[in-house]
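S.K.: A predicted structure for the sequence below; I have some questions about it.
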Amino acid sequence: MSEKVLPSFDLTRNWERVREETLTAIRKVLESQHFILGPEVEAFEKDLASYLGTLHATGCASGTDALLLALMALDVGPGDEVITTPFSFFATVSCITRVGATPVFADVEPGTYNIDPEAVLARITPKTKAVIPVHLFGQMARLEEFTPRLREQGIGLVEDCAQAIGATRIIDGKVRRAGTVGEIGCFSFFPTKNLGCFGDGGMVTASSDELEARVRSLRVHGSGKQYFHDEIGLNSRLDELQAAILRVRLPHLETWNEERRLVAERYRILFAEHDLDEWIMPPIEEKGNRHIFHQYVIRCRSRDQLKDHLAQRGVTARVYYPLSLHLQPCFSFLGYSKGDMPVSETLTEEVLALPIFPELRPEEQERVVEAMAEFYHGK
């Protein structure tokens, strides 16, 4: 193999685009010697709330903590059920168990990989306290198909937007951004996210003053006034350095998301040119959605063999996710078995994430698809 390995995501190329802006912002924080919950965090919270079109945004330590804070703010606890997807990152479900509640899985759709609205509605019981849909890989779920029922019954809607910052959906004739439909939205700024920082970071958006105040208290040990604690919270704060970095990056987000969409369109064209429709299914962008392609995940035949072939050709592809959450050993106490979530289980055997990032070059995509064609056509 003579060609350089093509990674699934190359942070170094993105760094070069914002190097000087970022170094200036970091130096400013270092000169201030203010590192925790300072002016950069406050400014970024306002910037992001304005971008999203939401009332409130509260920084925290990670996307995982954002989910945990959301459930705590909604008073989810023992005896409560929370409906969510089995096809997602582990934290979506682990946070439910962390507050003592019971995860209830609703299967996903085969084209979008998002939670099936009909499955959500079918699993609502008197114990249902909240629903956590995940806007997976950068595309919003069809929230409008179950949100009215949730509001009728006083069930909280927590949007997991860890992979979907900037994604939009037309709901009731209006363009809504991920994280602004439910009572609470949860975001991650892990470095490989569309808007990533240089470590861990997260954000919670809230639709009311009361929820926002609760989240702000919970992120600092449940304290409203220093050293006086109304409840037991977390130590989960977005630090000044990460906020400063994110403030530099946020104005570029729309450009980077559009570049990702261009990469996705090039893949679609290349698949057609190489007659791959028989072997693969590209991701579906639903009507009314603006997919921001955090990941470009196809369904394909002979997935594991294809992945190995790509690796031999110097192309990095990844599997998100290899085991459905209802079958994870740590959740065996919930009583689910193989076959309970057939769509999710099928996806775990077929999905493959191809390289995607804003700076991915056309010739690199051609290399990826040519290697795929070589595998399927035997050329």
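M.R.: It's in. Everything numeric here is computed off the predicted structure, so don't read it as measured data.

S.K.: only C-alpha atoms for contact and neighbour calcs from this point on.
M.R.: Fine.

S.K.: for Ile83, helix, strand, or coil?
M.R.: strand (DSSP: H, G, I helix; E, B strand; the rest coil).

S.K.: where do the helices sit along the stretch 151-300 of the chain?
M.R.: For the stretch 151-300 of the chain, helices defined by DSSP state H, counting those that start in this stretch occupy the ranges 209-218, 240-249, 253-273.

S.K.: if you compare those helices, which one is most tucked away?
M.R.: helix 240-249 (a mean of 24; mean count of other C-alpha atoms under 10 Å).

S.K.: so what's Val104 closest to, chain neighbours aside?
M.R.: In this structure, Val104 finds its nearest non-sequential neighbour in Ile83, 4.6 Å apart by C-alpha to C-alpha, 6 or more residues apart in numbering.

S.K.: that neighbour touches Ala119, doesn't it?
M.R.: No: here Ile83 lies out of contact with Ala119, judged by C-alpha atoms under 8 Å, at a distance of 9.6 Å.

S.K.: neighbour count for the two, which is higher?
M.R.: Ranked by neighbour count (other C-alpha atoms under 10 Å), Ile83 and Ala119 place Ile83 first, with 26 against 18.

S.K.: ok, second structure coming up, stack it against the first:
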Amino acid sequence: MNGNTGAVPFLDLVDINAELQTDLEVAWKAVLQHGRFVGGPEVERFETQFAAYCESRSCVGVANGTDAIELILTALGIGSGDDVIVPANTFVATAEAVRAAGARPVFVDVRPDTLLIDPAAAAAAVNRRTAAIIGVHLFGQMVDVPALSSLADRCGLAFIEDAAQAHGARYSGHPAGSAGRAAAFSFYPGKNLGALGDGGAVVTSDVKLADRVRCLANHGRAAHDRHRHELSGRNSRLDSIQAAALSLKLARLDSDNARRRELMRRYRESLPASFQPVAVDPAAEHVHHLAVVRTLRREQAGAALSAAGVGWGVHYPVPCHRQPAFAGCDERIPVAEEAATQILSLPISPTLDDGDVVRVCDALRGV
């Protein structure tokens, strides 16, 4: 569900990439000259940089964030007969990846303040089939890592991070990508760290797990013999030009995230009282991939924003357990279901200026 774009675009990827146009053109020419479009030197360089940024030991570039989750599960041996706990409030890709790996997604509720997975709900869902918990760092904020890690340790489960919306986020000082057994990142163009097309990565400090992910993602090839296929794998690799673009953007990720935090601070100061931003956990350093507020008058708000030429969105209007693709889950998940009727995403991007926030808030005052 999206509104139109105009005076204040929801996200202006043209402007974001224009600031790096000269450097991107140089990078593209370098790839053209060496001709290694897949697995070129740019990939290894970015993997090294991003692993260090996440304070982790290994990074494996893959085709997209959904593949990253599936590859983690497969590399851990999680599949048929296993349950994986997933928050109902997430993009459908989280659950899709669980099913693609052969496991069953078990949907649980979220906290009413942050709308992130509720550790108590996750604990209540654990059974003898449960193999993993996926903590989704949604909207740019990390989940309650200590609570979920403790639960996973007590029950002998893998704690996996879905960090597709949390590049640069931290919890108690620890970055996304360093908290779980492994983390899945997406570099879809609209992300805080976005490529020029699809891309993703698996980040982990378990070197053996990283090696297995890399093998699976490259047709199961042996590391030192490309004609030997040790596993039944797949094709999920990061292109050289995408890696080059990501290296350029990684250098400015922290400053871009700081600008997002400043814009969100201004929203909190200026929004009408009937629009309440989703809470930030005191232990979390939010990177505000999305500026999500709650309102009882979303339809009217969307109409007012569209009339003012302001882009907007809803992330997400239908919880995963209510999607037709996952029919059969009859259990009510009340917090996620209520939030889905109230949440509204406002424009937020490093390219917005303070006046854009004023225009957005002014458009909402009459609602």
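M.R.: In hand now; what should we look at? Here the structure is a predicted model, which is why all the values come from computation and not from measurement.

S.K.: just give the TM-score of the two.
M.R.: For this chain pair, the superposition-based TM-score is 0.96 by TM-score structural alignment, normalised by the length of structure 2; 361 aligned residues with a C-alpha RMSD of 1.2 Å.

S.K.: quick one: common contacting residues for Ile83 and Ala119 of structure 1?
M.R.: Common contacts of Ile83 of structure 1 and Ala119 (C-alpha atoms under 8 Å, 6 or more residues apart in numbering): Ala106.

S.K.: and stretch 156-165 of structure 1, which stretch of structure 2?
M.R.: Per TM-score structural alignment, the counterpart of stretch 156-165 of structure 1 in structure 2 is residues 158-167.

S.K.: gap between the two ends of the matching stretch?
M.R.: 21 Å (C-alpha to C-alpha, to the nearest Å).

S.K.: same thing with stretch 280-292 of structure 1?
M.R.: OK, stretch 280-292 of structure 1 end separation, C-alpha to C-alpha: 21 Å.

S.K.: flag every buried residue along it.
M.R.: Residues Ile280, Met281, Pro282, Pro283, Glu285, Asn289, Arg290, His291, Ile292 are the ones in stretch 280-292 of structure 1 that count as buried (16 or more other C-alpha atoms under 10 Å).

S.K.: in structure 2, which residues correspond to it?
M.R.: Going by TM-score structural alignment: stretch 280-292 of structure 1 matches residues 275-287.

S.K.: hmm, who's touching stretch 32-46 of structure 1?
M.R.: For stretch 32-46 of structure 1, the external contacting residues (C-alpha under 8 Å, 6+ apart) are 29, 56-59, 237-241, 243-244, 246-247.

S.K.: right, I mislabeled it, should have said stretch 59-72 of structure 1
M.R.: 41, 45, 91-92, 95-96, 98-99, 158, 160, 162, 184-190, 200-204, 215, 218-219, 236-239.

S.K.: quick one: distance of stretch 184-200 of structure 2 to the chain centre.
M.R.: 9 Å (C-alpha atoms, centre = their mean, to the nearest Å).

S.K.: which part of structure 1 matches that stretch?
M.R.: Against structure 1, stretch 184-200 of structure 2 falls on residues 186-202 (TM-score structural alignment).

S.K.: list the buried ones in that stretch?
M.R.: 186-190, 192-197, 200-202.

S.K.: then stretch 96-109 of structure 2?
M.R.: Neighbour-count burial for stretch 96-109 of structure 2 [16+ other C-alpha under 10 Å]: 96-109.

S.K.: ok, now stretch 76-91 of structure 1?
M.R.: Buried-residue list, stretch 76-91 of structure 1, by 16+ other C-alpha under 10 Å: Val76, Gly77, Asp80, Glu81, Val82, Ile83, Thr84, Thr85, Pro86, Phe87, Ser88, Phe89.

S.K.: what stretch of structure 2 does it fall on?
M.R.: By TM-score structural alignment, stretch 76-91 of structure 1 lines up with residues 78-93 in structure 2.

S.K.: what about stretch 170-180 of structure 1, how long is it end to end?
M.R.: Using C-alpha to C-alpha, first and last residues of stretch 170-180 of structure 1 are 12 Å apart.

S.K.: hmm, back to that, make a markdown table out of the helices of the stretch 151-300 of structure 1 and add distance to Pro342 of structure 1.
M.R.: Output for the helices of the stretch 151-300 of structure 1, formatted as a markdown table (distance: least, C-alpha to C-alpha, whole Å):
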| stretch | distance to Pro342 of structure 1 |
| --- | --- |
| helix 209-218 | 36 |
| helix 240-249 | 39 |
| helix 253-273 | 27 |
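
S.K.: quick one: the residue nearest to Val104 of structure 1 from Glu254 of structure 1, how far?
M.R.: On the measure of C-alpha to C-alpha, Ile83 of structure 1 and Glu254 of structure 1 end up 31 Å apart.

S.K.: for the stretch 201-350 of structure 1, just list every one of the strands.
M.R.: Per DSSP state E, counting those that start in this stretch, the stretch 201-350 of structure 1 carries strands over the ranges 202-206, 223-225, 228-229, 280-281, 289-290, 296-300.
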